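> I'll drop the sequence and a predicted model, then ask my questions.
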Amino acid sequence: MTTRRFVGLALVGSLGLGGCAGHSGAVAGNAPAPARKETQATREARAAETRLAEHVEEQEQSSPEQEQAERDAFAKRAIEALRTDGETRNIQYDAEGFLLRLGDKDGSTVFLANFYEEYRATVPEKRDEVFARFSHVKDLPALPGTFAEARPNLMPVVRSRTFFEQLRMVVKGGAGKPVPISWKPLGTFLGVGLAFDGPDTLRYLGPDELARWGVSFEQGMNAALENLRRRSPEPLEQLAPGTCQSPWEDSYAASRLLLDEVVRRCQVHGTPVVLAPHRDLLLITGSDDEDGLHRVASKALKAVMAPRALDGRALRLTPQGWVPFMPERLSNAWGDFRQLELFTRARDYAEQTQQLQKLHEERGEDVFVAAYTPYQDERGRTLSYAVWLKGVESVLPRAEVIFFMDPARGRESPPVGIARWEDVAKAAGGLLEPVEGLYPERYRVKGFPTPEQLARWKNDPSELFDEDGP
């Protein structure tokens, strides 16, 4: 991903905000997409997001063309690895979805993103090992004909909710359409699905497989949880009194948060709090343990940067199940949890932005998919923002702050209003229509606030931070 670090905002002057935002440009596929009727207003909307940054410090900066060339080169080597390992089926590369389709009928789909991240994080002399592991994807385990035969190999798979929700766009289903994987939400921002565990790879299960076996998702999940329970007799690793981590590196460490008896092996202070930043890492501490919260947050910050990361946000165990958790504002751990939250939301929105842009391009629609951008100032205070432009058909992320821009005032004109999301929703909520079937949530704008409303939102951005800072 192209990464930029913004160290100033033209509209803020000396406030000196800094943050990270990923490139959200469209990626070309194998065949040219339908011509997109992009208007001057939409081009101006993209430019307005960029102009909010007064100074840009490049970090691993590359053009969209360079980035696409690198991804295409990786896909070419991945195909070569499959052929070398004996794959004879037709292989189709979908550059837009960054995936391979193996076989012409009843074949399999191989997503390249995780392997690509792992490849980029590996030192050059060991990158051949990534392709050696990748070649095993062609050996998806064959599914038995009956549930009784499949039952011993069923496993619950915890992943980010974004993984499941955005799959429908990757496989060309479109927002609001069912996905080929059976799953259910977990703790708001995670999801849990079913997989058949093979010797080298796992195979996600969907409604068709379950229907063929004559079982429901709940029946399959119960069997999978029993299998996971049998694989989890080891004690947790203690990081400090009341703070633990999982000892397993079997792709199911995060799934152990589904086993209450495993979570409670950690004798915590308060109620159990977990972080599942990576599929091979589950962190547990107590809601009243400030040192423990700081410790798990520090480990999670590193883990969410690794390939195959899940989610950086925390969950707390309640009688009703897992619910989102944030430490008290005065806690020393709050800053780390806040950073994890912003990073995860920015990552999720960046992935969604790219997929939505591709979807609109394929449909020939001129829609501005606004970015979700986090910022941090020199005092350590943070916020997230999105840009709402007058006269531009847009879908906005739910950012904490909205910058209202009027292109008719000129390219260098400052925002005509700046307000927190809650204030906008209260005064002009009728202009925000939720887009069904999307996670994270987005809103289609219907018009622009009135001059009277904008007059009340002549805010200094420094007054809109979510915390006072040190």
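Received it, and whenever you're ready, just let me know what you need. Numbers count the residues shown, from 1 in each chain.
> going forward, measure contacts between C-alpha atoms and count neighbours the same way
Will do.
> Tell me which residues of stretch 217-229 come out buried.
In terms of neighbour count (16 or more other Cα atoms under 10 Å), stretch 217-229 has its buried residues at 217, 220, 221, 223, 224, 225, 226, 227, 228, 229.
> What distance do you get for residue 278 to residue 76?
With the distance defined as Cα to Cα, to the nearest Å, residue 278 ends up 28 Å from residue 76.
> cool, residue 202 as well?
23 Å.
> Same drill for these two, tell me which one is more crowded.
Counting neighbours by other Cα atoms under 10 Å for residue 202 and for residue 76 shows that residue 202 has the greater number, 20 against 12.
> give me every residue that touches the more buried one.
Counting by Cα atoms under 8 Å, 6 or more residues apart in numbering, residue 202 makes contact with 140, 141, 195, 196.
> Does the first one touch residue 198 like I think?
Yes. Under the contact definition of Cα atoms under 8 Å, residue 140 touches residue 198, with a separation of 7.3 Å.
> tell me, what's touching the two both at once?
In contact with both residue 140 and residue 198: no residue, using Cα under 8 Å, 6+ apart.
> returning to what we had before: from the buried residues of stretch 217-229, which is closest to residue 414?
Ranked by distance to residue 414 (Cα to Cα), those are led by residue 217 at 52.6 Å.
> alright, now check it against this:
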Amino acid sequence: MLSRLLHWLPRRRPDEDAFAQHFVRAARRAGVIVPLHYNRALFRIDLEEGGHVNLHNAHRRYLSSPRHLQEQVVARYVAWLVGDHPVHDPLQEVRSRLLPVLRNASLLDQTKLAAAEKAGWDEDASFQYRRVSNECVVLLGVDSEEHTLIKPEGPDASWGIDLEHALAVARGNLREQPDLPFEQPADGVFKAAWGDGYNSSRALLPDMLHRIPLRGLPVFMIPTRELLLVAGDRDLDAQATLFRLTEEGLEDGYAVSWELFQYVDGEMQPVELATPQLRSLQRRLRLQLQEGNYAVQQELLTHLHQVQGNHVFVAAYGINMKAERSFCYWAEGVEVSLPKTDCIVLAAPDIDTEPMMVEWEAAMPVIGHLLEQDHRHIHPPRYRAHECPNRELQAQLTPVSFD
């Protein structure tokens, strides 16, 4: 009875500062004695000996969980701080714990930005990963009871194996995990049910998905680390359901990809969607995930420029869900960093003129020479510009609106 009553109590909804304080108190109760420093600007806990714990996903998951499960969310993130997690174990000690992890490529960008705060942009971020799509990468992970240590730098040099060898071992270890049946949350839709943090990674095992009784060949989505959803390529209704279940699953955080995948010669490849309805569902999902990725990137990049004393306007990624379009604002009089969007709002050349919005691709033949892709970023992409298009250039552009 008590547990049922607790389930219906209102959720605790602390703001970021209150949640960070709550997290630190929980860590102390769990026995963490190392110095913990709350980095308010980046909403994370910095460890004195190096490293940090990002709180964005923990906070989001805490707020979306029923009250009686909220402390379990905190405990899960605290657990990693409690144990000893060496990062340079000998290969014979970690070989059986190597597992592949699928992540959004923005994780690499966030790692690079965090390193640049201490070492500057010139720090060599020699990541090792295998690209699956524009959104997704496969990284090497080392599993432990409470945490997956992701190794974006790849295998330790002392192991004497390259990334492909390590990932082959990792996939073999994943295949040897106990086999479980896929759940069926809706007609024609199947869901991985391991609940071990590697549901999405099982998309790297094509034979596992080919065993599911589908209408056609498997197509699948990996919207989060915990979610692998599968349907048949001939079942368009089930594919639409995939996108709807994906939107619900995103409330748990850990976003990976908005793409629908298929297997081509055993490798994951994005699918060209068959109907306008499916394309619309995917566009909406893409906007939501890109907005989240760009928001974290903007926060980290703005902080980095402040630390380095750079005067750069880091533009936000805005979305208009009704129009299913994204946009950014190109400010005047300062160096800007623009996200890649569907539309750009250009600063007015004088105070008596309204800002003008233009289609990004349509405008590039006229103003593209003012933009330079910022190759310091891995994903999502950004573009640098030192001046806004003047009156003459803007006169050559066709304005658009979301009306």
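Everything's here; your move. Please read these numbers as outputs of a predicted model, since none were measured by experiment.
> Now do the strands in the stretch 301-403 of the second structure.
312-314, 318-320, 325-330, 335-339, 343-346, 356-359, 372-373, 382-385 (DSSP state E, counting those that start in this stretch).
> got these as TSV, with distance to residue 305 of the second structure columns?
Converted to TSV, the strands of the stretch 301-403 of the second structure look like this (distance: least, Cα to Cα, whole Å):
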stretch	distance to residue 305 of the second structure
strand 312-314	7
strand 318-320	21
strand 325-330	18
strand 335-339	11
strand 343-346	23
strand 356-359	27
strand 372-373	17
strand 382-385	13
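> Out of those strands, indicate the one that is most buried.
strand 335-339 (a mean of 25; mean count of other Cα atoms under 10 Å).
> mean offset of it relative to the first structure (after superposition)
In this overlay with the first structure, the average offset of strand 335-339 of the second structure from its partner residues is 1.2 Å by mean Cα distance after the TM-score superposition for the first structure.
> equivalent range in the first structure for that strand?
The counterpart of strand 335-339 of the second structure in the first structure, using TM-score structural alignment, spans residues 393-397.
> Which stretch of the second structure lines up against the top helix by length along the first structure?
When the first structure is parsed with DSSP state H, its longest helix is helix 334-363. Matched against the second structure by TM-score structural alignment, helix 334-363 of the first structure falls on residues 279-308.
> now that stretch: how far from the chain's centre is it?
Using Cα atoms, centre = their mean, to the nearest Å, the mean C-alpha position of stretch 279-308 of the second structure is found 9 Å from that of the whole chain.
> circling back to that earlier point, for the longest helix of the first structure, which helices and strands make contact with it?
strand 19-22, helix 161-170, helix 290-303, strand 368-369, strand 373-376 (3 or more Cα pairs under 8 Å, 6 or more residues apart in numbering; DSSP states H and E).
> Residue 443 of the first structure: which of these is closest?
Per Cα to Cα, nearest to residue 443 of the first structure of these: strand 368-369, 10.1 Å.
> Can you tell me what sits against the closest one?
Under Cα under 8 Å, 6+ apart, the answer for strand 368-369 of the first structure is 42, 45, 46, 353, 356, 357, 392, 393, 394, 395, 396.
> ok, the last one touching residue 442?
What it means is residue 396 of the first structure. Yes. Assessed by Cα under 8 Å, residue 396 of the first structure is found in contact with residue 442 at 5.4 Å.
> got the buried residues for stretch 117-136 of the second structure?
Neighbour-count burial for stretch 117-136 of the second structure [16+ other Cα under 10 Å]: 117, 125, 128, 129, 132, 133, 135, 136.
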